[in-house]
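*Asks:* Give me coordinates for this.
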Amino acid sequence: MENTSHLNWEFETIAKHTLDILLIVDQNQIVKFVTPSFESILGYRPEEFVGKNAFEPLYPEDRDKLMASHREAIMTKEPKVDEYRVIHKNGEIKYFESRVMPVQNHPDNLVVVSIRDITFRKNMEEELENRKNRYQELQNKLKNYSQDLSTVMKVSDLKTRLLKELKTVIPDSEPKIVVYNRETLTIEGDYPIGLPSHLPKLIVGKLQYDNEHIHILIGDRKEKAYILTIKASSIKESMDSIWLETLVYYTIMVFESLNLIESLMNQLETALQKSERPQWILRLMFNLSEKQRMELSSDLHDTVLQEQMALYRNLEAILKEHRFDNEIDLQLKGILQGLLDTIYQIRMTCNELRPPLLKELGLIRALENLFDYTQVSSTFKIRFITQNTEGLELNEEETIGIYRIVQELLNNAAKHSQANNLQFHMYRLDGTLHLYYSDDGIGFDAEKLTPSFKSMGLSGMRERIQSLNGTIEFISQPGNGLRIKMQIPISV
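*Replies:* The predicted structure follows:
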């Protein structure tokens, strides 16, 4: 009797002081007992709940699922753990986690239910999920925005796209873009009061807070500052602030690119009016030309050349394995030789389009190979002299440019000069590469040459030298050969 009394006292002590809710429920889902913590957690006094259906306070959408779990626990005599929502007496929805433990061999199939309030944890999980979804949404928006900017070609289109993005992602930002004229100190458009005094302090891309707004200088164009403003209160999370800064960064890059394109177009228009070609245009043209040559060389080598070589090997194998009449045999061997000549010609064309090992060998060795190859099939003799070129390192543009100039000089000599001797003299002096060419050919009247002359490919040389920021001088008289002096500043 004493032990029973002691156990009852321990149970009552635990029941009164436990932070969790303890319920005893019978097989008919009627509450037989509930701890006092029920009132502090759900607002109902224990006497209000005892004798009633245990599933009454449950959120309607979770009720059937939990009732089925209760029946399964009674049937299997195994504990069950569930999460669900319960409606507080004041109408608030709370999240609970319960563990149902069947009482073994009890005639009413009683179960003891231990219930823990997990509302805080579930709210945190929901908040984390929302933040994760928001982060993913912002990432996707940035990706789409950056892709859309690739098609923007006007500042007005850029402004429209930026405002649309801000209104979509941060609806309460109330974005505006105005133009501040730095010469007249006036603002074009509706802008918050007090901004002008802060304009000199605005830095491109930096968020400036002022009068409950955020001001951002997107960039300057023709003495006009393009400024974005949004409501500061619309940026509620750090991820929103990071998204805004990244969005502005993308916008500034495109804004600067549009300024550069406009400047280049103006330069090009001016140059065309003066019948001139600026250095950057020449460099662009030659770089594009070299890229096309490289692609054509690669295509010829990987397709046409390989096909011709396969035909050659197949025909060669047929001639070795089979015997033909003399006339047919001669015709097939003629075709075989024709294929061999074609293969050789394609290889030479590939080499001319893209000089082999030019980058690996360096300019001097590549020129020596070119002179050796040219000498075999030419009537003139070539002499190549170098001074102070040990360890000469040039960038790719300088290397290919000088190589192409020498190629053109050799082509010109073969087609027009009627020379017996050619001399190339190359030396480095004070950061400048000097290239001197001379021949004993028929020459021409150099005084009649103009900047736009087209004769003998010399205009191409002049433009190539100009693209490398170098100078070129032609010295010639009829019957006295040709001399050319070239100076090219080098990067190393």
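
*Asks:* hey, let's count contacts and neighbours off CA atoms from now on
*Replies:* Noted.

*Asks:* top helix in the chain by residue count?
*Replies:* In the chain, taking DSSP state H as the definition, the longest helix is helix 238-273.

*Asks:* Next, the buried residues of it.
*Replies:* By neighbour count on 16 or more other Cα atoms under 10 Å, the buried set for helix 238-273 is 240, 243-245, 247-252, 254-256, 258-259, 268.

*Asks:* now stretch 279-292
*Replies:* 279, 281-283, 286-287, 290.

*Asks:* what's the angle from the helix or strand following the longest helix of the chain to helix 238-273?
*Replies:* Scanning forward in sequence from helix 238-273 by DSSP states H and E, the next helix or strand is helix 279-299. Put simply, helix 279-299 runs at 100 degrees to helix 238-273, going by axes from the mean of the first three to the mean of the last three Cα atoms, to 10 degrees.

*Asks:* got the contact list for helix 279-299?
*Replies:* 349-351, 353-354, 397, 463-464, 466-469 (Cα atoms under 8 Å, 6 or more residues apart in numbering).

*Asks:* Recalculate using a threshold of 6 Å.
*Replies:* Contacts of helix 279-299 with the rest of the structure, by Cα atoms under 6 Å, 6 or more residues apart in numbering, involve 350, 353-354, 467.

*Asks:* one more to put side by side:
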Amino acid sequence: MPDNLYYLIVVGMLGVFLLIALMIMLQVRNQNKLLYQQQKMTEAEIAHQKDLLQSVITSQESERQRIGADLHDEVGSVLSSLRLLIEKHAQTRTENDDPSFTSQSKSLIDRVITNVRQISHNLSPRISGSYGFFDAIHELADTVNQSGSIRLKLDFDENIAELPIQENTAMAVYRVLAELINNTIKHARAENINISVSVMNDKMDMTYTDDGIGFPADRHQAGRGMGMQNIESRLNMIKADWQFPQKNAKGFAMKIAVPLK
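*Replies:* Purely as a prediction, here's the structure:
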């Protein structure tokens, strides 16, 4: 009888241990399943956010192009018509009319027409293929250099204009460079900007530097406000890699690797 009791106790304890082990295994399995589902939900949410971001950027680009076209076609034509009207009035003016009024008015209208064309070009640059892309970059550099406030130097590899760059990639990189230049002019107190572009292993490597005041190392992760967030969003959209190699030195530096395939 005692042997049977001992046997029953051992069997009962084993049964309890097995039951506990089974419950633990089920609990771990459920937790792993929950973690897997949460991970999938997080990945789906990230993918959804990326899709939303791409839609917003695409929508912004379309709106910019529309506004740029409207400025060029409608406002530009109105200003040109106004200039012709002033010229016509100048031909019929009397001796009492002030001739300087006509010349000053034409000069002001010409200046406004130039500004409208420049704004229109910035909103909707004519980028089609690699030639259009690099032409747009050169025009952007010319505009900055003509201002006289800062010097922008471009350093491109030979035959780089023959790169097989897609239009959406070219537009994104153009916007990124324009935003970086804008940040430098507004915040960096720099005298010089350098942009170098080279090609290696189906990637376009770009380095942007200025000799301004830079910003602290702990802000490299956070970026410099909304402008840097827009830059990173556009780079994410074209699956580009970037880094800030100059964390403690004077000035600002950013390296960007853009896949071409």
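
*Asks:* Could you measure from the counterpart of residue 74 of the second structure in the first structure over to residue 251 of the first structure?
*Replies:* Residue pairing (TM-score structural alignment): residue 74 of the second structure is matched to residue 303 of the first structure. According to Cα to Cα, to the nearest Å, residue 303 of the first structure stands 44 Å off from residue 251 of the first structure.

*Asks:* for residue 470 of the first structure, same thing?
*Replies:* Taking Cα to Cα, one finds residue 470 of the first structure at 38 Å from residue 251 of the first structure.

*Asks:* Check residue 270 of the first structure too.
*Replies:* Applying Cα to Cα, the value for residue 270 of the first structure to residue 251 of the first structure is 29 Å.

*Asks:* Equivalent analysis for residue 265 of the first structure, please.
*Replies:* Distance of residue 265 of the first structure to residue 251 of the first structure, computed by Cα to Cα: 21 Å.

*Asks:* How about residue 490 of the first structure?
*Replies:* To residue 251 of the first structure, residue 490 of the first structure is 36 Å away according to Cα to Cα.

*Asks:* The contacts of helix 279-299 of the first structure in helices, which ones?
*Replies:* 350, 353, 467.

*Asks:* The second one maps to what in the second structure?
*Replies:* Taking TM-score structural alignment, residue 353 of the first structure has residue 123 as its aligned residue in the second structure.

*Asks:* give me the number of residues near residue 79 of the second structure?
*Replies:* If you count neighbours by other Cα atoms under 10 Å, residue 79 of the second structure ends up with 16.

*Asks:* To clarify, my last question referred to residue 8 of the second structure.
*Replies:* Counted with other Cα under 10 Å, residue 8 of the second structure comes out at 12.

*Asks:* What lines up with it in the first structure?
*Replies:* Checking with TM-score structural alignment, residue 8 of the second structure has no match.

*Asks:* Now do stretch 107-125 of the second structure: everything it contacts.
*Replies:* Contacts for stretch 107-125 of the second structure (Cα under 6 Å, 6+ apart): 64-65, 68, 71-72.

*Asks:* Stretch 243-253 of the second structure too?
*Replies:* For stretch 243-253 of the second structure, contacts defined as Cα under 6 Å, 6+ apart pick out 208-214, 217, 254-255.

*Asks:* try it again with 10 Å
*Replies:* Outside stretch 243-253 of the second structure, the residues that touch it by Cα atoms under 10 Å, 6 or more residues apart in numbering are 180, 184, 188-190, 192-195, 207-221, 254-257.

*Asks:* One more: stretch 83-91 of the second structure?
*Replies:* 77-79, 81-82, 97-99, 101-103, 105-110, 113.

*Asks:* run the last query once more with 6 Å
*Replies:* With Cα under 6 Å, 6+ apart, stretch 83-91 of the second structure has no contacts at all.

*Asks:* What range does it cover in the first structure?
*Replies:* Matched against the first structure by TM-score structural alignment, stretch 83-91 of the second structure falls on residues 312-320.

*Asks:* List the buried residues in that stretch.
*Replies:* By neighbour count on 16+ other Cα under 10 Å, the buried set for stretch 312-320 of the first structure is 312, 315.

*Asks:* got it, and stretch 113-121 of the first structure?
*Replies:* 113-118.
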